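Asker: structural data only, the sequence is not supplied:
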């Protein structure tokens, strides 16, 4: 495993498990097995590292998520939660923890949410034949709510939200 891959994987695991503030650079250095000089040379700062972690996680998520249909999307998100753990959205958790005060995290969170919204809007157009901002927001709310509820109800709640989303899409087709 190369230095960047090791560093990002270790940082993602620690930030996801313990949060941004509770994960110090000393612990990251220790658990990655790299020197502090090497870590800082590759990332510059904790904020920059967190932004890279979020970008990489977003890339992994969007590579995994199946936007070919509403059912496929929610099924793929349920599978993600089973594989990755149902701890809620890392983007939301870090945004909440930092209160919007870390520009690097804010930019990464905004980029993720813009991409998610755009993909949901495209999915709505594909499945209903028309743009529908309200339906897009309804799918977004189901998606985000299910991801959060999975933290205490388990990934099956994502499948339940998916059934609701499919119903909304079917209603959108007939309108």
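Answerer: Nice, I can see it. All values reported here derive from a predicted model rather than from experimental measurement. Numbers count the residues shown, from 1 in each chain.

Asker: please count neighbours and contacts with C-alpha atoms only from this point.
Answerer: Noted.

Asker: and stretch 83-94, what's buried?
Answerer: 86-91, 93-94 (16 or more other Cα atoms under 10 Å).

Asker: now intersect the residues you listed with the helices, please.
Answerer: 90-91, 93-94 (DSSP state H).

Asker: if we can go back for a sec, export the buried residues of stretch 83-94 as CSV, with columns for distance to residue 152.
Answerer: Putting those into CSV (distance: Cα to Cα, whole Å) gives the following:
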residue, distance to residue 152
86, 8
87, 9
88, 9
89, 13
90, 15
91, 18
93, 15
94, 19
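
Asker: let me know the closest of those to residue 160.
Answerer: Nearest to residue 160 among these: residue 86, at 14.9 Å, using Cα to Cα.

Asker: report the two of the buried residues of stretch 83-94 separated the most.
Answerer: 86 and 94 (15.3 Å).

Asker: what is the nearest of the ones in helices among the buried residues of stretch 83-94 to residue 130?
Answerer: When those are compared against residue 130 (criterion: Cα to Cα), the nearest one is residue 91, at 29.3 Å.

Asker: then this one, side by side with the first:
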């Protein structure tokens, strides 16, 4: 009597493969880290062959750079909080303060994926490291421009101070798995903003 064997799942390439690969990297890199996530795991989750992956991304670094670009462009992704600086429905001062809103409670505070990538890419992935540096410098520039629009006496100084507070809150919240550093940073940010803008805008 013939026995039947369960067919092994087949990998799906073709149309939509690139999108599935990018979705897999967003899930895996954020959760497990870049170095801990091998190409084999990405292809497994994305349901593509190794050949298909390398057709779209010729190296792991190219894959990481595409991952960062996806994070930056996703309006609902982890960089979404930074887009508050461009909201037309808020006054400039309110935009600066809104940047320090605590993230939604979750089982694990994952922190900034760009910073996490910079740490993992240091000395090994210059293209990814350059991407992160450019992103962070643009964030500082946006903070300075928003501080200037808010009427700060020294917008460059305020913008840089707020960048330090924001990045520090993210890092500490990740280290202790607690969102309260954002509350402390927000209190300090309000003080810095009011001191820089003056009582005329602190009501």
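Answerer: Now that the structure is in, tell me what you want to look at. On a predicted model such as this, the values are computed, not experimentally measured, just so you know.

Asker: where along structure 2 do the helices fall?
Answerer: Here structure 2 has its helices, by DSSP H, at 17-32, 39-46, 50-56, 60-73, 92-98, 113-121, 126-149, 155-176, 180-197.

Asker: quickly note the distance from the residue nearest to the spatial centre of structure 1 to residue 127 of structure 1.
Answerer: With the centre of structure 1 defined as its mean C-alpha position, the nearest residue by Cα atoms, centre = their mean is residue 89, 5.1 Å away. Using Cα to Cα, to the nearest Å, residue 89 of structure 1 is found at 26 Å from residue 127 of structure 1.

Asker: next one: residue 67 of structure 1
Answerer: Counting by Cα to Cα, the gap from residue 67 of structure 1 to residue 127 of structure 1 is 11 Å.

Asker: and if you look at residue 57 of structure 1?
Answerer: For residue 57 of structure 1 relative to residue 127 of structure 1 (Cα to Cα), the value is 27 Å.

Asker: same check, this time on residue 137 of structure 1
Answerer: For residue 137 of structure 1, the distance to residue 127 of structure 1 equals 15 Å [Cα to Cα].

Asker: and what of residue 109 of structure 1?
Answerer: Noted for residue 109 of structure 1: a distance of 27 Å to residue 127 of structure 1, by Cα to Cα.

Asker: these two: who's more crowded?
Answerer: A direct count of neighbours by other Cα atoms under 10 Å for residue 109 of structure 1 and residue 127 places residue 109 higher, at 22 against 17.

Asker: was I right to think that one contacts residue 89?
Answerer: No. Contact status for residue 109 of structure 1 versus residue 89: not in contact, 10.5 Å apart, counting by Cα atoms under 8 Å.

Asker: show me what residue 113 of structure 2 aligns to in structure 1.
Answerer: In structure 1, the residue matched to residue 113 of structure 2 (TM-score structural alignment) is residue 90.
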